[in-house]
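Q: I would like to see how this sequence folds:
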Amino acid sequence: MGLKSVLSRPLAAYVARQYAQWQQDPIGTQQRVLRGLLAQGARTAFGRDHDLATARTAQDLAARVPVRDYEALKPYFERVKAGEADVLWPGKPLYLAKTSGTTSGAKYIPLTKDSIPNHINGARDALLHYVHRTGKSRFLDGKLMFLSGSPELETVGGIHTGRLSGIVNHHVPAYLRRNQLPSYATNVIEDWETKLDRIVDETLPAPMTLISGIPPWVQMYFDRIVQRTGRPVGEVFPGFDLFVYGGVNFEPYRKKLFDTIGRPVDSVELFPASEGFFAFQDEPGNPGLLLLLDAGIFYEFIPAERFFEPNPPRLTLAEVELDRQYALVLSSNAGLWGYSIGDTVRFVSKYPFRVVVSGRIKHFLSAFGEHVIGEEVEQTLREAMRQHPEAEVVEFTVAPRVSDDPAVPSRHEWLVEFARHPHDPAAFAAALDTGLRQRNTYYDDLLAGHILAPLLLTLLPAGAFQRYMKSQGKLGGQNKVPRLSNDRTLAEGLLGVG
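A: As a prediction, the model looks like this:
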């Protein structure tokens, strides 16, 4: 056992004790975080505009600061981007995290001196909790691969700017940097396919122990390893024992990923975003992610079904219920105030507060009034795959197919790229239909009333999603395919490149 793995164990125990302290009073911890945020926010242009100096409670915050997304807060972000100080948080941010926007092109999210530790420590503490819970630390002695965006930064308004994963790359602790792959020279390659080949070149001869990234892009990496060697990934890397992932629901990818690995490996799920590092899987085998309540972020929760009301309720941690969908709203020491990140979560436990990420508040399918959410289609697909264990899914999305013939009902279209097709696609489609009807009563009513026909399963050719993402300039990195759409833009794009 190497020095890193030995020293990690007392550090892991220390960090676990720190977390246990704030978990004893999670509600009080959040109240303390909010008071600190309001005190700092009062010193900013935003604070003066919203009278944060007189705010003390969550109710005060809700009364003064409406829920807004990036577009609604864009005037403030533009001032930050232009180099103005004391706009959303005292001083200027250390970085701007550049991320894709759906309506306004690129978004620029501030990372401040106070908020950057949240991103760095969140990932570190996830691994240390794994060490503490399992006693396994040998992976720290091998090579660790973080599949990320380019660490190369540009300057915008005098502020270093780049992809979040690239920014975080600059803060990898020195004691881990020797273990880190890929190299800087490889990581800055912009073309994803070229970069992927170089990553394979660098990692094939290395004793890989930990691999981390967004599942669909890790799967591409695994596929290249198998193509090069003719062997499963777990045989190529006998020391590979820990897979760390986040960004999308892992379940649709689980079977193919582990088939490609060829043997079981442990996994840890993270809930990171440019706006903050919110939660991680603190107990192996427990699907709930521990919500980080002492990391400079104050959380509010809006019942998802009421999110688009003019004045929806904004609940604090003390008011949430189990197994209910909430849109996540946050105020943070990055200078985000009443900010809707677009994700929905569902609490699976209280004390400690653990969530699962259930979808995107704007990514739902309700072309016919059914309001199907991402978690429902992912659970439905997982159940269909359980019934048809021969099937392996690479990627999928669901879109409406509106009929212009009154005699032919409209329907949902599931566009699925399989690594291995089900033996009976019609039976697989029927399993999807049945599963979704069981999970969504509105969808069930629409089919029972013959307003919708049973879904159409469209089998896409191999590589269709990759070709589409490449055509959009979104191949690799942190880009994700929406699970649900209310129009056919994505569906037609996939069919066009298929």
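Q: Only C-alpha atoms from now on, for both contacts and neighbour counts.
A: OK.
Q: what's the helix or strand for the residue in the chain sticking out farthest from the centre?
A: Outermost residue of the chain with respect to the C-alpha centroid, by Cα atoms, centre = their mean, is Ala407; its distance is 41.5 Å. Secondary-structure assignment from DSSP states H and E places Ala407 in no helical or strand segment.
Q: any idea how far Ser366 is from it?
A: Computed as Cα to Cα, to the nearest Å, the Ala407 to Ser366 distance reads 21 Å.
Q: ditto for Arg177
A: Distance of Arg177 to Ser366, computed by Cα to Cα: 47 Å.
Q: try Ala426
A: 24 Å.
Q: quick check, distance from the lengthiest helix in the chain to the centre of its chain.
A: Ranked by residue count under DSSP state H, the longest helix found in the chain is helix 3-23. Helix 3-23 sits 25 Å away from the centroid of its parent chain (Cα atoms, centre = their mean, to the nearest Å).
Q: For the comparison step, fold the sequence that follows:
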Amino acid sequence: MSLKSFASKIFAQIVHTQNQKWVQNPVETQQKVLKSLVKEASITAFGKDHNFQGIETVIDFSNQVPVRDYEGLKKYIERIVEGEENVLWKGRPVYFAKTSGTTSGAKYIPLTKESMPYHIKAARNAILAYVHETGKADFVDGKMIFLQGSPILEEKNKIKFGRLSGIVAHYVPNYLQKNRMPSWETNCIEDWETKVEAIIDETVHEDMTVISGIPSWVQMYFERIKQRTGKPVGEVFKNFELFIYGGVNYEPYKSKFEQLIGRKVPSIELFPASEGFFAYQDSQVEEGMLLLLDGGIFYEFIDVKDYGKPDCRRLTIGEVELGVNYALIISTNAGLWAYDIGDTVRFTSIKPYRIVVSGRIKHFISAFGEHVIGKEVEKALGEAMLGTTISVNEFTVAPQITPDTGLPYHEWFIDFENKPEDMDAFALKIDYAMRKQNVYYDDLITGNVLRTLVIRVVENHGFEDYMKSIGKLGGQNKLPRLSNDRNIVSQLKLVK
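A: Okay, here's the model as predicted:
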């Protein structure tokens, strides 16, 4: 055992012990976070507009600060972009994480000197939690790759902005710099396909032990490695032993990854976003990710069934229940207040509080009142593939409301690596798994409002071609699992 791996085990134990203080006192911890946030921001324009001086309790806060999305906070953010101080948070942000919005155009999410350290700390602690639980630490001596956006930042009114992953690249700890790949120059390449080839050039002969990134883009990296070397990734990187991911559910990609790697590799799931780092997987045994209650973020939760209603209840951490889908509402030390990030979560444990991301509020199918969410389609596909050789590269789902003949149906667009021999039987398996999960969908099938789902086979790499066509190939960009319209699926190339 090297000195570095030995030290990481000691550090992991220290961090685990520190975390237990807030893990064991979740309600008190969140109350302290809210009190601190309100106090720090009482001098800001937003704080004055919402009488932060008069907020003493959670109820006061929910009464005085309505839930907003980006559009609701946009007028404040625009003031910050123009150079004004003390608007949403004291002083000015150190960065803006620039993201592409569907209704707002470019979105500028503030990152402050108070919020940035939590992004770095959470990513570090996720790895340390793995070390603490498993006792494995040898991987720290090998090379680590982080597939991310370009670290080149722009600047406006003395505030730098860029993609979150590119901003975070400026904060890689010194003790990881020698192990970290790819090089700065390669990371700065904007074109994703060119960048992947350059990353392979740099890494293919290295001792890679940790690989991190959004699964769909790591899959492309693995495919190109296998094409170039003729070997499984696990043979090229014999000591590859940890995959770290976030952004999308890994399950639909898992069988394909195991084929590309040639063996199973442990993984750690993260829940980072431009708005904050919310959770990480702290156990290889328990389902879900540990919700970070002491990370400068106050959480509220709205039952999806009540979402959008003017009198909907905003629950705090002590009021949530297992198995319910909640819209996630956050208030942060970057100046986001009762902010609806658009994600839905479901609690898998309350001692400690662990969550899974169950979907997006705006990414669903409810053309007939079924309200199908992302987690349901991912689980259904995974169940249908169990015990088979079928593997999937990518997929999305949309409603077909006006078919040429017969009843309407849900249409699944799938890029298969290994196709099922009997496509109709495979569709029935998925449909059965969907009906088990979603009683409304089952009622529609039983009542002859919908027919069994239909599968359309997308050309290999058809989803990559689509993402490229809209300028979103690689980086932090993710394909929606489902949508309530046909804007995406109308642009996909199908196998004839």
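Q: Put one on top of the other, what's the TM-score?
A: Comparing the chains after superposition, counting by TM-score structural alignment, normalised by the length of structure 2, produces a TM-score of 0.98; 496 aligned residues with a Cα RMSD of 1.2 Å.
Q: quick revisit: okay, Arg177 and Ser366 of structure 1: which has more neighbours?
A: For Arg177 of structure 1 against Ser366, the residue with the higher neighbour count under other Cα atoms under 10 Å is Ser366, and the figures read 18 against 15.
Q: Could you measure from that one over to Leu484 of structure 1?
A: When Cα to Cα is the yardstick, Ser366 of structure 1 and Leu484 of structure 1 sit 9 Å from each other.
Q: One more: Val67 of structure 1?
A: When distances are taken as Cα to Cα, Val67 of structure 1 and Leu484 of structure 1 turn out to be 24 Å apart.
Q: Tell me which of these two has more neighbours.
A: More neighbours sit around Leu484 than around the other of Val67 of structure 1 and Leu484, counting by other Cα under 10 Å; the figures are 25 against 21.
Q: show me what contacts the more buried one?
A: 363-365, 373-374, 397-399 (Cα atoms under 8 Å, 6 or more residues apart in numbering).
Q: list the ones among the residues you listed that structure 2 also has?
A: Checking the contacts of Leu484 of structure 1 against structure 2 (both residues aligned by TM-score structural alignment, their matches' Cα atoms under 8 Å), the contacts still present are 363-365, 373-374, 397-399.
Q: Kindly indicate which of those residues lies nearest Leu291 of structure 1.
A: The nearest member of the kept ones among the contacts of Leu484 of structure 1 to Leu291 of structure 1, counting by Cα to Cα, is Gly374 at 20.6 Å.
Q: which one is Gly166 of structure 1 nearest to, not counting chain neighbours?
A: Using Cα to Cα, 6 or more residues apart in numbering and skipping residues adjacent in sequence, the residue nearest Gly166 of structure 1 is Pro151, 3.6 Å away.
Q: Tell me how many other residues surround that neighbour.
A: The local packing count at Pro151 of structure 1 equals 21, with neighbours defined by other Cα under 10 Å.
Q: Where does it sit: helix, strand or coil?
A: Under the three-state scheme (DSSP: H, G, I helix; E, B strand; the rest coil), Pro151 of structure 1 adopts coil.
Q: got the contact list for Thr396 of structure 2?
A: If you count contacts by Cα under 8 Å, 6+ apart, Thr396 of structure 2 has them with 412-414, 479-482, 489.
Q: With Gln259 of structure 2 instead?
A: Applying Cα under 8 Å, 6+ apart to Gln259 of structure 2 gives the contacts Pro232.
Q: tell me which element it is part of?
A: Secondary structure assignment for Gln259 of structure 2, by DSSP H and E: helix 251-261.
Q: Give me the mean distance between that helix and structure 1.
A: Plainly put, helix 251-261 of structure 2 ends up 0.7 Å away from its match in structure 1 on average once the two are laid over each other (mean Cα distance after the TM-score superposition for structure 1).
Q: Any idea how far the following helix or strand past that helix is from the middle of the chain?
A: Tracing the chain C-terminally past helix 251-261 of structure 2 and defining elements by DSSP H and E, one meets strand 267-273 next. The chain centroid and the centroid of strand 267-273 of structure 2 are separated by 7 Å, computed with Cα atoms, centre = their mean.
Q: on contacts alone, who are the packing partners of strand 267-273 of structure 2?
A: helix 116-134, strand 242-246, strand 276-280, strand 289-291 (3 or more Cα pairs under 8 Å, 6 or more residues apart in numbering; DSSP states H and E).
Q: Could you dump these into TSV and include distance to Gly230 of structure 2 and mean neighbour count?
A: Shown next, in TSV, are these (distance: least, Cα to Cα, whole Å; neighbours: other Cα atoms under 10 Å):
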stretch	distance to Gly230 of structure 2	mean neighbour count
helix 116-134	31	19
strand 242-246	21	20
strand 276-280	34	25
strand 289-291	36	26
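Q: Ok, which of those comes nearest Val81 of structure 2?
A: Val81 of structure 2 lies closest to helix 116-134 among those, at 18.1 Å (Cα to Cα).
Q: ok now the closest one, how far from the chain's centre?
A: A distance of 16 Å separates the centroid of the chain from that of helix 116-134 of structure 2, by Cα atoms, centre = their mean.
Q: Can you check what angle separates it from strand 267-273?
A: Relative orientation of helix 116-134 of structure 2 and strand 267-273, computed by axes from the mean of the first three to the mean of the last three Cα atoms, to 10 degrees: 160 degrees.
Q: Next SSE downstream of helix 116-134 of structure 2?
A: Following the chain from helix 116-134 of structure 2 toward its C-terminal end, the next helix or strand by DSSP H and E is strand 143-146.
Q: what does that next one rub up against?
A: When contacts are defined by Cα under 8 Å, 6+ apart, strand 143-146 of structure 2 is touched by residues 179-182, 206-213.
Q: mind redoing it with 10 Å?
A: Residues outside strand 143-146 of structure 2 that contact it (Cα atoms under 10 Å, 6 or more residues apart in numbering): 165, 169, 176-183, 187, 199, 203, 206-214, 218, 239-240, 242-245.
Q: Which of these fall within helices?
A: Using DSSP H to define helices, the subset of those located there is 165, 176-177, 187, 199, 203, 218.
Q: Mind checking which of the residues you listed are buried?
A: Neighbour counting by 16 or more other Cα atoms under 10 Å classes 165, 187, 199, 203, 218 among those as buried.
Q: Would you reformat those residues as CSV and include distance to Glu193 of structure 2?
A: Converted to CSV, those look like this (distance: Cα to Cα, whole Å):
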residue, distance to Glu193 of structure 2
Ser165, 18
Asn187, 12
Ile199, 10
Thr203, 15
Val218, 12
